[in-house]
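S.K.: Below is the sequence, then the predicted model.
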Amino acid sequence: MFKRQLVLEDGTSFIGKGFGSDRQISGEVVFNTGMTGYQEILSDPSYCGQLVTMTYPLIGNYGINRDDFESITPSVHGLIVKEACDSPSNYRSEETLDRFLKAHDIPGLAGIDTRKLTRLIRNHGTMRGLFTSADHPVTDALQLLEQQKVFSNHVERVSTVKPYVVPGRGRRIVLVDFGMKHGILRELTKRNCHITVVPYHYSAEKIRRLKPEGVMLSNGPGDPKHVQLAIQMIKEIISDIPIFGICLGHQLIALACGANTEKLRFGHRGSNHPVKDLQTGKTVMTSQNHGYTVTKESLADTDLELTQIALNDGTVEGLTHIRFPTFSVQYHPESSPGPEDTYQLFDRFIANIDAHIPAENKEEERCQSVLI
């Protein structure tokens, strides 16, 4: 290992051991409170442009395997840990964390006080940071950080370029990819859906040509207000097609219906966030990763009903449209990593589709099934 420095935009610096790639890179410094699931976190496209601090002190102890990826190519800019394990112990492990980061040109920083860094973020909010050499003067690093461009097109960078199909014999679903986790595909394929994955900028007209019975809006990185084409698309299809939105998809539905979004001080990133269902009174544990939230007060003049709230801070976690078969959640029901308390939301989506299909179409499907 070699020495590496993290310089925050407020002038705070941390010097520790570098691992993974040796390149210099900047990004938004955030923290994740999960005790496990670092491989899924690293491969979650929603972390595009971010330097992720893991609050759990030991990372890499069960290695990297081929089964737990949430995307093909990781988009995270960097990883910050207290201790990076060099000798993982797990029967599924195929390589070390260090080797994985090197293969994907992702720099890592270990051996710093991650508790102090987390407290700084909690007190001052998320800040931009720069990974650089240990002997780089802080004043020069701050100047370099200020000069570097802040990207606002994170969704464009992680979305699929061309549509593709994951075949099935069930309901026809169009999945709009804003930075989709593979867990969403897994849950839809478990329900035998025929899935067409399309880019973030796909128009309402193109989506209608695919004759979907339902539209899924995926998770993704960044500010939802930067994805104006998707907001317009949702406005045009919301009255015709059942929609289910997750994370960024949830925020885009809110914006399309006239609500507002705002940036959180330090976001929700972890696998143990309690959410209360206002209709049933029950509380579930959820996996979350977002830096923006729907402004609760902005829902007053919309057709959206608040259905779930975060128990930690009271922010909006679930919405249902009062006239159309559309609903959304801020958290990740597909989990990975995290609890599996909310998988049934995918069943609710399929039930919404079934209820929306005209009676004559259902009769035609019944006759086809009898013939088969």
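M.R.: Ah, there it is.
S.K.: C-alpha only now, for contacts and for neighbours.
M.R.: Fine.
S.K.: next SSE after the longest strand seen in the chain?
M.R.: Longest strand of the chain, by residue count under DSSP state E: strand 261-277. Going down the chain from strand 261-277, the next helix or strand is strand 283-294, by DSSP states H and E.
S.K.: Name the residues of that next one that are buried.
M.R.: In terms of neighbour count (16 or more other CA atoms under 10 Å), strand 283-294 has its buried residues at 283, 285-294.
S.K.: So which elements touch it?
M.R.: helix 248-256, strand 261-277 (3 or more CA pairs under 8 Å, 6 or more residues apart in numbering; DSSP states H and E).
S.K.: The same query, at a cut-off of 10 Å, please.
M.R.: Here strand 283-294 is seen to pack against strand 25-32, helix 248-256, strand 261-277, strand 304-310, strand 316-321 when contacts are counted using 3 or more CA pairs under 10 Å, 6 or more residues apart in numbering; DSSP states H and E.
S.K.: so the third one versus helix 248-256, what angle?
M.R.: With axes from the mean of the first three to the mean of the last three CA atoms, to 10 degrees as the basis, strand 261-277 and helix 248-256 are set at 110 degrees to each other.
S.K.: let's bring in a second model and compare:
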Amino acid sequence: MKKKLILENGTVFVGETFGSESTAFGEVVFHSGMTGYQEILSDPTYCGQIVVLTYPLVGNYGINRDDFESITPAINGLIVKEATDFPSNWRSEMTLDEYCKMKNIPGIAGIDTRKLTRIIRDHGTLKGIICHFNEKDQDVLERIRATEIRHEQVKQVSTKTAYPSPGRGRRIIVVDFGMKHGILRELNERGCDVVVVPYDTSANEILQLNPDGILLTNGPGNPKDVTEGIQMIKEVVGKVPLFGIGLGHQLFALACGAETIKMKFGHRGSSHPTKDLLTGKVLFTSQNHGFLVDADSITNTRLEITHIALNDGTVEGLKHKDFNAFSVQFHPEASPGSEDAVSLFHQFIEMIEIAKQGETTHAKA
């Protein structure tokens, strides 16, 4: 069955349907990774978006039970050059088409994804609709232009209630703004006693849980829309060691007086080179963000830039000059992508241990 992708600038692509036969509206973005489509489909940060995969063959290793980043996908649609019908991998349990049908994810295949990616790079992120072939282009175009991108993505993907992931190590409160399960995996592997809480949990409620550290997760949308998170961070910075990832990094920056701005087409891929300014090392990082921290706005804050993107020089990491708090824009847990930066979880735990030793010394004195 034929389908169409129509962009707000009037461009029309005709392709073949896979997955759900329903229509999809969203912000059309591209991901440049060669693998990792299962993690991309289940990454809550893609809430409200239609994702173009630039690698031409998608679905060739199928879908397995282990590589999901969330239970319920929030992605609005998927665009590929070719969707494999017969995957080949010992872990494969179903095809990409079967999974997208099961989770009601509309897909379109057989279009020129290189051309589409160039359009996004030239014009910036665009709204678009995946629709049935027989719909009139002009009618669909009017719907696109009349529909606004939603502003409550974090509310949609965050957990509704707090829950534990018990361990025998330090107590980490994970504030879920759209958490990838890879973050929880890395904390569990380090023995942390984790409690995951909703995005709008107050500072007082978090501190009542007696945390040794607080982790701010990734998530979708404009960070300035998450006012509850910004206020909470203002009240906990300096009281408990803090680590921010993705959206958590942007919220940390806003809480400390910096500014965030929307990017033209964002960073979405699994091998973005990032330089650690403190060590001089270059890390290949997994990234997925459409907003960034404005470097010029850092000047009048107590923040210091620790990482920059080598492709465009944008801010990729921050630390507080006075308190035990740092953040990165990229995903140290990867999934998909390089695990060059996974040691940041160890750095977080080490920061907590040093802070605890300081508390003990102070108490003895």
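M.R.: On my side now, so go ahead. From a predicted model like this one, the values you see are computed outputs, not experimental measurements.
S.K.: What would you report as the TM-score here?
M.R.: After superposition, the two chains reach a TM-score of 0.98 (TM-score structural alignment, normalised by the length of the second structure), with 363 aligned residues with a CA RMSD of 1.2 Å.
S.K.: circling back: and the helices and strands packed on strand 283-294 of the first structure, which is most packed in?
M.R.: Each of those was assessed for mean neighbour count using mean count of other CA atoms under 10 Å. The highest is helix 248-256, with a mean of 27.
S.K.: and it, how far from the second structure on average?
M.R.: Following the fit onto the second structure, the mean deviation recorded for helix 248-256 of the first structure is 0.3 Å by mean CA distance after the TM-score superposition for the first structure.
S.K.: for the second structure, which helix is longest?
M.R.: helix 343-364 (DSSP state H).
S.K.: now that one: how far from the chain's centre is it?
M.R.: Mean C-alpha position of helix 343-364 of the second structure versus that of the full chain (CA atoms, centre = their mean, to the nearest Å) differs by 28 Å.
S.K.: Please enumerate residues in contact with that helix?
M.R.: The contact list for helix 343-364 of the second structure, computed with CA atoms under 10 Å, 6 or more residues apart in numbering, reads 169-172, 183, 186-187, 190, 192, 212-215, 240-243, 324-328, 331-333, 365.
S.K.: still on that earlier bit, helices and strands around the longest strand of the first structure, which ones?
M.R.: strand 25-32, strand 50-54, helix 114-124, helix 248-256, strand 283-294, strand 304-310, strand 316-321.
S.K.: I'd like these written out as a markdown table, with distance to Tyr343 of the first structure added.
M.R.: Rendered in a markdown table, the data for these read as follows (distance: least, CA to CA, whole Å):
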| stretch | distance to Tyr343 of the first structure |
| --- | --- |
| strand 25-32 | 22 |
| strand 50-54 | 26 |
| helix 114-124 | 30 |
| helix 248-256 | 16 |
| strand 283-294 | 10 |
| strand 304-310 | 16 |
| strand 316-321 | 14 |
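S.K.: nearest to Glu70 of the first structure, of those?
M.R.: strand 283-294 (13.4 Å; CA to CA).
S.K.: what would the helices and strands packed on strand 283-294 of the first structure look like in JSON lines with distance to Asp347 of the first structure?
M.R.: As requested, these are exported to JSON lines (distance: least, CA to CA, whole Å):
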{"stretch": "strand 25-32", "distance to Asp347 of the first structure": "29"}
{"stretch": "helix 248-256", "distance to Asp347 of the first structure": "17"}
{"stretch": "strand 261-277", "distance to Asp347 of the first structure": "17"}
{"stretch": "strand 304-310", "distance to Asp347 of the first structure": "17"}
{"stretch": "strand 316-321", "distance to Asp347 of the first structure": "15"}
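S.K.: among those, which is nearest Arg115 of the first structure?
M.R.: strand 25-32 (10.1 Å).
S.K.: tell me the average deviation of that closest one from the second structure after fitting.
M.R.: Its aligned residues in the second structure lie a mean 0.4 Å from strand 25-32 of the first structure after superposition (mean CA distance after the TM-score superposition for the first structure).
S.K.: who are the neighbours of the following helix or strand past that strand, in terms of helices and strands?
M.R.: Once the chain leaves strand 25-32 of the first structure, the next helix or strand it forms, by DSSP H and E, is helix 38-42. Packed against helix 38-42 of the first structure by the contact rule (3+ CA pairs under 10 Å, 6+ apart) you find strand 50-54, strand 78-80, helix 97-103.
S.K.: right, and those - which one's nearest Asp68 of the first structure?
M.R.: Nearest to Asp68 of the first structure among those is helix 97-103 (13.1 Å), distances taken as CA to CA.
S.K.: right, and the helix or strand after the closest one?
M.R.: Taking DSSP H and E as the definition, the helix or strand that follows helix 97-103 of the first structure towards the C-terminus is strand 107-110.
S.K.: what sits up against that following strand?
M.R.: Residues outside strand 107-110 of the first structure that contact it (CA under 10 Å, 6+ apart): 1-6, 14-25, 51-53, 57-59, 76-85, 97-98, 101-102, 131-132.
S.K.: how many neighbours does Ser71 of the first structure have?
M.R.: For Ser71 of the first structure, the number of neighbouring residues by other CA atoms under 10 Å comes to 18.
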